[in-house]
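A.B. asks: sequence isn't available, so here's the structure alone:
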């Protein structure tokens, strides 16, 4: 094992010769058995550890809040099977599904946004800006209006809607291949089409159906159950390792399509695979808690700046997304006494300034159009 100082990815040395360069410390390691080697970036590892600790703390606080207040110690003991029967019943049956839904949905949205922003090299690329979230939402609202809104039916509808929207984006953006710029532009158009279809369904549904759909459309963790969490947990167990496996190929895409092909990367195959992984994450997350706004857009950008990397890191983005959803849910429950706001209302208020900042930054850089 050795430690070395290297310039951060994408860094251009414009400093004067007598000024020290900004460096990022990393540790390379090699294990004899099993034969594994790799690089650990110390700043990224430290940021991920801090984010994981803060996420666990927020998770415990969310579980502790309710009509019967619990201390953090009682929550931790109950989570690990050491509490009294009454506390374990409250934690495991009444509050844990909601907190776990927020945790898993935040991870899904954060990782999905990181993959799409890296693939397109555009900080504005996210599932809720490219029509994928809206496609899943339209399909689920159609299921609610048609009376098919329970169990795996909702998950299947969300996946079908997201896949359909993603397929339309990719096909319409195809012109002897695809580029990140065309994918984002076409995605914005698909998002508005799906939004219009959702509005049509809401207008022609029964009143109670429209109310149920509206409560779901703003993003809501109220009343989550284990039956809704199980499909999302299974999807994450499959899709998250797949997302990490494509990390190297995504990094080569930053060098341009021609260079990536020269390095042996199948550019279009990687784009399709990453798009499918992102679609799966968004579809199951949206079907579980609704289209929680701006998490997939803001979490990767926050994680990128915390870690100092050239592109959003998926692990840090997932942890940031989980922390954002849990904290927003806590704010939504405590902001107005005796009233629980949908979590999407809070994430929308917090995420809108991030979107405006990204637009201003893109314009100053000359890439905002």
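C.D. replies: Alright, I've got the coordinates. This is a predicted model, so every value here is computed, not measured.
A.B. asks: make it CA atoms for all contacts and neighbour counts henceforth
C.D. replies: Will do.
A.B. asks: helices along the stretch 201-350 of the chain, start to end?
C.D. replies: Along the stretch 201-350 of the chain, counting by DSSP state H, counting those that start in this stretch, helices occupy 207-217, 226-245, 247-253, 257-262, 267-289, 295-307, 314-334, 343-364.
A.B. asks: wait, which of those is closest to residue 183?
C.D. replies: For the helices of the stretch 201-350 of the chain, the distance to residue 183 is smallest for helix 267-289, at 10.6 Å, taking CA to CA.
A.B. asks: take the one below as the second:
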């Protein structure tokens, strides 16, 4: 280490402009870029699979306008919205997971574990089965409102001279269990057709995503991504503790509220358009942290990992559909994420009780 310079343990570069400045890790930039490129590659391959197989050359011709026939309709109208949704929604889930895992300082801090997804689901179930409204905007509003309301309830119940990450997770799991019982009661009281509609939506599927719900979802996603990018430096300071954050010029209360709203909204937007897609927000940040070898959870790398995971799950669902029968992408993430959750719980238990070597 030369005089006047601090060694951060990894190679960094300082970026300065007229409005912002900051230090970024080179490995984080390389990993994030590679993950997004991988997600785009998986999406391109997914465009070739389906009931009407295509080649990459046909897909490229359809995207560039060189092909004006039926292939162009298949690619642009039917498959492209789903692929874009897989990449963007995966990135949103990765961002939401990174925010809550940083706020709680716990790898179990995820919107689907804490119960915010359950709140969105309950609101949608009430909207469809009780109110009788199943349009996109009704479902979207219900999902966002339900997620934010659940977040508020969990935050209030877990607040005791501040917020402790482990207490927030435990309260969230309890609230989620209560909401699951409410959902089960409403579904058992509903008509068979309505119950099947809610059940299919709850499986979490990208197959029903079209340009109509995707365009507003992309607009909201752009706002959330910008919000997360602006709040990311304050999130890093909050990881050092509220006292250190105040010393560095950050107001913990408003910043934490903004981060919670942003994190909940990322999961709610995905839930509104595609149903609850679980475990992406849980696994993506920790897997990205291991690739970047960083001390904390980075939002860009988590977004790239989430995009790669959901794009890969979508491609896997297409391959399973060709070999067997259609499977919602939410069931694939549930099966894969369940194994990851078991491993994570065992690892956390070993570390807590000193069982690791």
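C.D. replies: Structure received. Note that the structure is predicted; figures quoted are calculated from it, not measured.
A.B. asks: just send the helices of the stretch 201-350 of structure 1 back as CSV, with mean neighbour count and distance to residue 89 of structure 1 too.
C.D. replies: What follows is those, written out as CSV (neighbours: other CA atoms under 10 Å; distance: least, CA to CA, whole Å):
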stretch, mean neighbour count, distance to residue 89 of structure 1
helix 207-217, 17, 27
helix 226-245, 17, 14
helix 247-253, 18, 41
helix 257-262, 14, 54
helix 267-289, 24, 23
helix 295-307, 25, 31
helix 314-334, 26, 21
helix 343-364, 17, 25
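A.B. asks: save the ones you listed as TSV, and put in distance to residue 188 of structure 1 too.
C.D. replies: Supplementary listing: those in TSV, determined by distance: least, CA to CA, whole Å:
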stretch	distance to residue 188 of structure 1
helix 207-217	18
helix 226-245	24
helix 247-253	22
helix 257-262	23
helix 267-289	15
helix 295-307	14
helix 314-334	22
helix 343-364	14
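A.B. asks: between those helices, which gets nearest to residue 175 of structure 1?
C.D. replies: Nearest of those to residue 175 of structure 1, taken as CA to CA: helix 267-289 at 11.9 Å.
A.B. asks: residue range for the closest one in structure 2?
C.D. replies: The aligned range for helix 267-289 of structure 1 in structure 2 is 252-274, by TM-score structural alignment.
A.B. asks: repeat that for stretch 237-252 of structure 1.
C.D. replies: Stretch 237-252 of structure 1 covers residues 222-237 of structure 2 once aligned (TM-score structural alignment).
A.B. asks: again with stretch 110-125 of structure 1
C.D. replies: The aligned range for stretch 110-125 of structure 1 in structure 2 is 94-109, by TM-score structural alignment.
A.B. asks: which parts of that stretch are buried?
C.D. replies: For stretch 94-109 of structure 2, burial by neighbour count (16 or more other CA atoms under 10 Å) applies to 94-105, 107-109.
A.B. asks: again with stretch 136-145 of structure 2
C.D. replies: 138-145.
A.B. asks: repeat that for stretch 124-139 of structure 2.
C.D. replies: Residues of stretch 124-139 of structure 2 classed as buried: 124-129, 134, 138-139 (neighbour count, 16+ other CA under 10 Å).
A.B. asks: check stretch 187-200 of structure 1 too.
C.D. replies: Neighbour counts over stretch 187-200 of structure 1 (16+ other CA under 10 Å) mark 187-188, 190-195, 197-198 as buried.
A.B. asks: filter these down to the ones in helices?
C.D. replies: Using DSSP state H, the members of the buried residues of stretch 187-200 of structure 1 that fall within helices are 187-188, 190-195, 197-198.
A.B. asks: residue 151 of structure 2 and residue 224 of structure 2: what is the separation?
C.D. replies: 17 Å (CA to CA, to the nearest Å).
A.B. asks: what do you get for residue 231 of structure 2?
C.D. replies: Distance of residue 231 of structure 2 to residue 224 of structure 2, given as CA to CA: 10 Å.
A.B. asks: what of residue 178 of structure 2?
C.D. replies: For residue 178 of structure 2, the distance to residue 224 of structure 2 (CA to CA) stands at 29 Å.
A.B. asks: ditto for residue 11 of structure 2
C.D. replies: For residue 11 of structure 2, the distance to residue 224 of structure 2 (CA to CA) stands at 29 Å.
A.B. asks: now residue 102 of structure 2
C.D. replies: Residue 102 of structure 2 is 17 Å from residue 224 of structure 2, by CA to CA.
A.B. asks: can I get the buried residues of stretch 124-139 of structure 2 in TSV with distance to residue 166 of structure 2?
C.D. replies: Shown next, in TSV, are the buried residues of stretch 124-139 of structure 2 (distance: CA to CA, whole Å):
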residue	distance to residue 166 of structure 2
124	28
125	29
126	30
127	32
128	34
129	34
134	36
138	34
139	31
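A.B. asks: from the residues you listed, pick the one nearest residue 278 of structure 2.
C.D. replies: Nearest to residue 278 of structure 2 among the buried residues of stretch 124-139 of structure 2, counting by CA to CA, is residue 124 at 16.2 Å.
A.B. asks: map that closest one onto structure 1.
C.D. replies: Under the alignment (TM-score structural alignment), residue 124 of structure 2 maps onto residue 140.
A.B. asks: my guess is that match contacts residue 158, does it?
C.D. replies: Yes. The criterion here is CA atoms under 8 Å, and residue 140 of structure 1 meets it with residue 158 at 5.6 Å.
A.B. asks: residue 325 of structure 2 pairs with which position in structure 1?
C.D. replies: Checking with TM-score structural alignment, residue 325 of structure 2 has residue 339 as its match.
A.B. asks: residues touching that match, list them.
C.D. replies: residue 333 (CA atoms under 8 Å, 6 or more residues apart in numbering).
A.B. asks: one more: the one 4 residues further on?
C.D. replies: By CA under 8 Å, 6+ apart, the contact set of residue 343 of structure 1 is 218-221, 292, 325, 328-329, 332.
A.B. asks: what separation do you get for it and residue 271 of structure 1?
C.D. replies: Here residue 343 of structure 1 is placed at a distance of 31 Å from residue 271 of structure 1 (CA to CA).
A.B. asks: cool, and residue 154 of structure 1?
C.D. replies: 27 Å.
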